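K.L.:
Fold the following for me, if possible:
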Amino acid sequence: MADPIRLLLADDHAVVRSGLRLLLEAQPDMVIIGEAENGADAIRRTAELRPDVVLMDIAMPGMNGIEATRRIKADSPRTAVLALTMYEDDQYFFEMLRAGAAGYVPKRAAPDELASAIRAVSRGDVFLYPSLAGRLVQDYLLRRDVEEHEPPADDLTPREQEVLTLIAQGLSNGEIGEQLVISAKTVDRHRENIMRKVNLHNRVDLVKYALRKGLIDLEE
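P.N.:
Model prediction:
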């Protein structure tokens, strides 16, 4: 018989952890080896216990589940993180996936769906709740359509790429000018040229464009 799946429960509500323990300990192939009540505690307990799967809530006091997931995956890459949360909006969904979560299940899911998700991520697969998986496909198709029709970064001069990168990093025109040893007025002229060439009209869209083209990454 295969070893049971070793689980760590990370949720700031004791009643939720108790309910999960009752539910999952009834599964013959699962065992609860620890609990955590916040993100920092989840990181510490994961380092101590090396669970196969961490069931991670998102909204917890102190460090949230997104940052905890990012750190757990950096320190314990073999541990799978499964988001189990009440949040079903796109922001949290995509942030958890970018942080390294292998699955995302809403707390309204049926018990057998949660058990299936745990088994899937424990063997290295990805599990996305059906309604959320559809959003991932839609996001991919939208990104693909945008990328197919937008100008490549190579259309920008090297100086414009430098300016765009610094804009995307949140620097003001004055700060960019100081870093590149040019005037703020010259920076503004470069920004206008960039927007015209890539057909974008505000800073948020420029940041997204810089991300898609690899000029900056999410860790910066």
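
K.L.:
going forward, measure contacts between C-alpha atoms and count neighbours the same way
P.N.:
Fine.

K.L.:
so how far is A14 from A42?
P.N.:
Separation of A42 from A14 (Cα to Cα, to the nearest Å) stands at 14 Å.

K.L.:
more neighbours, these two?
P.N.:
Using other Cα atoms under 10 Å, the more surrounded residue of A42 and A14 is A42, with 27 against 13.

K.L.:
Here is the second sequence; please produce its structure so I can put it next to the first one:
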Amino acid sequence: MEAVRVVLADDHPIVLAGVREVIERDARFVVVGEARNSSELVQLCTDVRPDIVITDYNMPGDRAYGDGIKLIDYLRRHFPDTRILILTMLSNNLILSSLYDLGVSGVILKNGDLNEILVALAALSQGRTYRGPGMQSGSSVATNRDDIGARIASLSVKEFEVLRHFVSGMTVGEIAEHLKRSVKTVSAQKIAAMRKLDVDSDQALLLFCIKANLFQ
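P.N.:
Next up is the predicted model:
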């Protein structure tokens, strides 16, 4: 049987080496390329048309492809036969669950056991979606809306994306250009996120995200 062809994408060489080492233990899979940014990943997908892409969610992008939602959307539209497995440090279960709505086939947490990758690859290669032990149903989110975790969980995936870029230092205008949304839309999503997190200023928003380790 022909091995399942996998492309890896992460901006940390140590992560790439670790994931490759795990995959190479199983003859069912073969790594056919590695990328350290979005442009390299898209070029690899164009050149080798892998069966599965394993990519970090937060990864240095560019104006053409970005990362996060923008990159996932591009990959889904241009490489519909390639299944996407997200490897991430994000810990918000509702946001992680929302990634499945964007079309990803599996999510694995970086702080878990990397051997889980083989289990996920087996599921994806059989046409199944993978939800590992690190993933919880959105219905399990705490109902106490005053709790920090519950407030974070109330964010939509698009609001979360806007916050991620805002915390990285981008202005609303720059985020709008990067995500190909209008300034009005991004501003409204940022305001909605601030309301859900119960903060009333940019400084308070930044402080909340830092204390909550929202984008570690």
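
K.L.:
Would you indicate which residues of the lengthiest helix in structure 1 are buried?
P.N.:
Counting residues, the longest helix in structure 1 under DSSP state H turns out to be helix 130-149. Across helix 130-149 of structure 1, burial judged by 16 or more other Cα atoms under 10 Å covers L132.

K.L.:
Residue nearest the middle of structure 2, spatially speaking?
P.N.:
Within structure 2, one residue has its C-alpha closest to the average C-alpha position: by Cα atoms, centre = their mean, that is Y57, at 2.8 Å.

K.L.:
Now do the same contact list for that residue.
P.N.:
Contact partners of Y57 of structure 2, counting by Cα atoms under 8 Å, 6 or more residues apart in numbering, are 67-68, 86-88.

K.L.:
Buried members of those residues into PyMOL, please.
P.N.:
Selecting only the buried entries of the contacts of Y57 of structure 2 in PyMOL, with 16+ other Cα under 10 Å as the criterion:
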select buried, resi 67+68+86+87+88
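
K.L.:
Next step: the contacts of Y57 of structure 2 restricted to strands.
P.N.:
86-88 (DSSP state E).

K.L.:
can those go into JSON lines with extra columns for distance to Y130 of structure 2?
P.N.:
Shown next, in JSON lines, are the ones in strands among the contacts of Y57 of structure 2 (distance: Cα to Cα, whole Å):
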{"residue": "I86", "distance to Y130 of structure 2": "10"}
{"residue": "L87", "distance to Y130 of structure 2": "12"}
{"residue": "T88", "distance to Y130 of structure 2": "15"}
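
K.L.:
Let me know the closest of these to R164 of structure 2.
P.N.:
Nearest to R164 of structure 2 among the ones in strands among the contacts of Y57 of structure 2 is T88, at 13.8 Å by Cα to Cα.

K.L.:
Need the counterpart of that closest one in structure 1.
P.N.:
Counting by TM-score structural alignment, T88 of structure 2 lines up with T85 in structure 1.
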